[in-house]
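J.: Requesting a structural model of the entry that follows:
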Amino acid sequence: MIRPHAAAPLAVLSCLFAAAAQAAPTPAEPTALRCGKLFDARSGKLLGAHTITVRDGKIAQVQAGLNDVAGARAVDLSQHTCTPGWTDLHVHLGGQSSAQSYSEGFRLDPVDFAFRAVGYANKTLMAGFTSVRDLGGEVSPHLRDAINQGLVSGPRIWAAGKSIATTGGHADPTNGMNDALSHLIGPPGPTEGVINSIDDARQAVRQRYKEGSDVIKITATGGVLSYAKSGDAPQFTVDEVKAIVDTAKDYGYRVAAHAHGEEGMKRAVLGGVTSIEHGTYMSPEVMSLMKQRGTWYVPTVYAGRFVADKAKIDGYFPDVVRPKAARIGAMIQQTAASAYKNGVKIAFGTDMGVGPHGDNAREFVYMVEAGIPAAVALQAATIRAAEVLGVEDQGTIETGKRADIVAVKGDPIADINAVLDVAFVMKDGTVYKQAL
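T.: Here you go, the predicted model:
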C-alpha cells in the first residue's frame, strides 16, 4: 500500500469523533441468539440449531436447539448460520487503492486519511470482520484507540504502525520522491522504520513499541505497489530478521513478513517470523521450511486478483508498478492452492486497502476457488486467525469467549457465496448490524 509520508497524530482523530461513523451502541440486556445452524470453528463442522446466550459482552451459554432464555432478548436467526466473528489478518485501514493513490500521499494531509479510515473501519465491521490486523499505517494505532474507547465503530485492531523496511525497500517512505524532496527530508532511519543493520533493526522495533504498536510488520522482499522496480528481491539479511524477531519477543510482539520472492521468504522463515504474507513465489523448499518452523501463511488472494485486473487499465498504476501487478498478482491464488495441498498452515487475510474496504469476505470465495474447503476457509478467519494473533478469547463460539458473532443466511459450507451477504454482526456482545 502507498502510505502518506506524514504520521497522523492522535489530535487528528480526536477532531473526527463528533461527526464520524456511528459510535458504538451501549451493550444491551442479555441476548439469546436463536441460530438455525452453528459453525463449530474448532471441529470445522456445521452443527444444527443452537441458542447462544450473551451476557456482559461474553458468551454465557451455548445450547442445542432453539430455546427461550429467561430474562434475555431473543434474536431470531433461525434461517441463518452463526459463526464466530471473522478476523482479517492483513488490512490497511489508512488508505484504499485508486488511480490517484500515488499523488494523494503528497497532496493530502493526515486528517484526510484519518477521516477516510473511520469510514473504512465501519465498512469492515459491517462486512462481518470483528477483528483485524492492520499491517502498516500510521493512522491505525490511533483508530484502534478510538474504537476501543467507543468513540467510533470498527473492528478490534492489532496495529503494526509503520512497517519496517530497508533503504529503497517496499516500505521506504521516500521511494519515488525527486532528489530535491529527498534531500529536504533526509535519509529515513529506524525512527521512520528504515533499517540497514542489526542495531537499526533493534531500534526500529523499540520505536514501534514507543509508538504503541501491537505487532511488527517487515517487508522482507520488494512489493507490487511500491514505486520501485523489483517486486520480489530479498531486502533483509537473516541476521537482520532475527534481530527484529528477537527484539519483538522482548515486548510480546509477533512479526508478520510481507514477502513475494523465494529467497526473501526463506530468510524471513529462518529468522523466525510468525507469518508470511502474500508468498507469491513460494517454492516446495519454502513450504517444507514453513512446516518445520510452524510458520503461518496468509495468502491475500484478493489483493493479487485486484492488482492483476487493474494492471490491464491504462494509467491506473505508474509504469514501474504495472508489470509487477500483472505478473505477481495473478499468481497468488495458485500459490494458495499449492500451499494448502502441501499442508502449510493457512490463515485469512486480504490486504484490503489494496481493494475496497468492506469487500473482505470475497477472499473466502477465492480461497474456495483455489481448492480450499469452505470449512477450512472459515476456520482460517476464526480459530486459526486467533492462533496467529496469540489470543485465546476469540475465534470460537464457546462459553467464556468474546461474544463476536456473525450470521449469514443459508449454508456457507454448501455455498460459500453466502458470506457476501452478512445479516447480523455482534462484537463484544453489542449488535452493530441486524438486517434480518
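J.: all contacts plus neighbour counts: C-alpha atoms, from now on.
T.: Will do.
J.: Thr396: what's it in contact with?
T.: Counting by Cα atoms under 8 Å, 6 or more residues apart in numbering, Thr396 makes contact with 40-42, 83-84, 382-383.
J.: structure for this one too, so we can compare:
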Amino acid sequence: MKAIVLVAAAALIAAPAAAETVLITAERMVDVLTGRTVEKPAILVEDGRIRQIGTQGTLTITDGKRIDLPGLTLVPGFIDMHVHLTGDPRISPMDSLLKSDSYWPVLGAVQARKMLDTGFTTVRNVGSGNFDDIAIKQAIDDGWVTGPRIVPAGYALGATGGHCDETFFPPSFERTSRGVADGVDALRAKVREIRKYGAEVIKVCATGGVFSRNTEPGQQQLREEELKAIADEAHMWGVKVAAHAHGTSGIKAAIRAGIDTIEHASLIDDEGIKLAKERGAFLSMDIYNTDYTQSEGKKNGVLEDNLRKDREVADVQREGFRRANAAGVRMVFGSDAGVMPHDMAVNQFAVMTRFGMTPLQALRAATSTAAEALGREKDVGAIAVGRFADMVAVSGDPLASVDPLLGAKAVVKGGVLVTDRR
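T.: Below you'll find the predicted structure:
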C-alpha cells in the first residue's frame, strides 16, 4: 500500500501543471524587429511566453485571463545593460559604512522593483559585493519579491589598486575586493570562481574609473593578454564578458581581446570605433547620468576629485556616442543606474536621441540589440512568438518621439500585469 501511495505521489509531482493562458490587447504594437507598427494586436500567452500574435477579432480565447490596454501602444520590455541595484547615490560614503552588510540586498530588491515599474523587465547587474545581485535574482525567480529578470555578474574582476578594487581604505584595513587578481592564470581562476557562484556575465575593469580613488579614467589597468585570458575563459564556459573601459587604449585592448560589450567607452577614438564595428563589439555608453551627478553629487557627498573626472569625460563621451552610432556600431542601452537613482534611468532615451539616434534606434538599443548582446534573443528583446511576454504599454507614438517611453502606463512581465499606472 505504501509503495502505491509513493508511486501515485510521484506521478502527481511529475505531471505538468495546466498552462495558464492570457490574451493581451492594445491599440497598437511596435515590432522592433521590422520597425513596423501593428494595429489592434492580440497576443496569446501561455506559461509566460508568447504563443501567437494576431489581431483583435481574429485571435480570441474562451478560457483564460485578459489584459486589455485600450488606447495604448505596446513595446517590448526594456533591457538596461549596466545597472548597480545595490547602490544609491543618496547614501553618502560615510553613511554607507554604518550599514549592516545585509542591508544592501534588501535595498537592491527595492531598486529592482523601481526599475521594473519604469519598464525595465530585464537588467544586467554589472558588479556587486557579497554576490548580492545573485541573491536578488534568486528571490525574484522564486517569486518572493517582484522585479525584473536579472543577469548578474557577482564581483567585478580587476587589478590590484584598480577601479574594481577597494580604493577608499587605508592600509590598516587591508581591504581587497574578492574579484581582484593579477596575471593571466589568476584571472582565469577568478572567472571560474565567480561563475561558480552564479555569475551569468563576467564584468572586468580594463581601465581606471570616475568614482574610484587613485585611478584615472584613461589609465589602462589590465594588459591585453590578461583581458584575452578572461574573455577566452568566460567564452569557454558559455558566459559573455563586459569591460568597464573609459580610456582609449583600454577600449581597444578589450575589443581586440574579444570582450563582448564595452561599458562607458568615454574616450573612444575613431580607431576604436572602427575596431568595434569590425569586431562586432557592442558599446554600452551611459550618456545621461552625468546630468544627475553634476547637479546632486556634491550634496550627496561625492568627492571633488570624482566630480572633476565626471566633468572631464561627460561631453567627450556624448560626442563619442554620436560618432559611434553614425558609424554603425552596435549600441545598447546602459544607464549605470546606482550612480543616479534607478527610477531615472529611463530618461536616457531622450539623451540618446539628442545625440543622434532615431527613436527606433534608441528603442532597439534597449530591446532587440540588447537581447543580442546578452545572447538571449530567444527569450527577451521583442514581442515575438516564443519569447517571454515582457512588454510596456505607453501612450502616443514611440517611433515619432521617445517621450512616451519615459512614462510607462503599464508593465507586463511574463504575461502578468505587474505595474498599472493608467
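J.: Let's see if you can find the most crowded of the contacts of Thr396 of the first structure.
T.: Pro84 (32 neighbours; other Cα atoms under 10 Å).
J.: And that residue? What does it align with in the second structure?
T.: Correspondence of Pro84 of the first structure to the second structure, assessed by TM-score structural alignment: Pro76.
J.: quick one: the helix ranked longest in the first structure aligns where in the second structure?
T.: Using DSSP state H to define each element, the first structure has its longest helix at helix 110-126. Aligned using TM-score structural alignment, helix 110-126 of the first structure spans residues 101-117 in the second structure.
J.: buried sites along that stretch?
T.: Neighbour counts over stretch 101-117 of the second structure (16 or more other Cα atoms under 10 Å) mark 104-105, 108-117 as buried.
J.: Repeat that for stretch 71-78 of the first structure.
T.: 72-75, 77-78.
J.: ditto for stretch 389-406 of the first structure
T.: By 16+ other Cα under 10 Å, the buried positions in stretch 389-406 of the first structure come out as 389, 393-399, 401-406.
J.: same question, stretch 184-200 of the first structure
T.: By neighbour count on 16+ other Cα under 10 Å, the buried set for stretch 184-200 of the first structure is 188-198, 200.
J.: Restricted to helices, list those residues.
T.: With helices taken from DSSP H, the overlap with those comprises 198, 200.
J.: of the buried residues of stretch 184-200 of the first structure, closest to Asp88 of the first structure?
T.: Nearest to Asp88 of the first structure among those: Gly193, at 23.6 Å, using Cα to Cα.
J.: Now do the aligned partner of that closest one in the second structure against Lys413 of the second structure, distance only.
T.: In the second structure, the residue matched to Gly193 of the first structure (TM-score structural alignment) is Gly179. Per Cα to Cα, to the nearest Å, Gly179 of the second structure is found 32 Å from Lys413 of the second structure.
J.: hmm, back to that, is it possible to get JSON lines of the buried residues of stretch 101-117 of the second structure that adds distance to Ala159 of the second structure?
T.: Shown next, in JSON lines, are these (distance: Cα to Cα, whole Å):
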{"residue": "Trp104", "distance to Ala159 of the second structure": "24"}
{"residue": "Pro105", "distance to Ala159 of the second structure": "25"}
{"residue": "Gly108", "distance to Ala159 of the second structure": "26"}
{"residue": "Ala109", "distance to Ala159 of the second structure": "29"}
{"residue": "Val110", "distance to Ala159 of the second structure": "31"}
{"residue": "Gln111", "distance to Ala159 of the second structure": "29"}
{"residue": "Ala112", "distance to Ala159 of the second structure": "29"}
{"residue": "Arg113", "distance to Ala159 of the second structure": "33"}
{"residue": "Lys114", "distance to Ala159 of the second structure": "33"}
{"residue": "Met115", "distance to Ala159 of the second structure": "31"}
{"residue": "Leu116", "distance to Ala159 of the second structure": "33"}
{"residue": "Asp117", "distance to Ala159 of the second structure": "36"}
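J.: Chain neighbours aside, what residue packs nearest to Gly261 of the first structure?
T.: Excluding its sequence neighbours, the residue lying closest to Gly261 of the first structure (Cα to Cα, 6 or more residues apart in numbering) is Asp232, at 4.2 Å.
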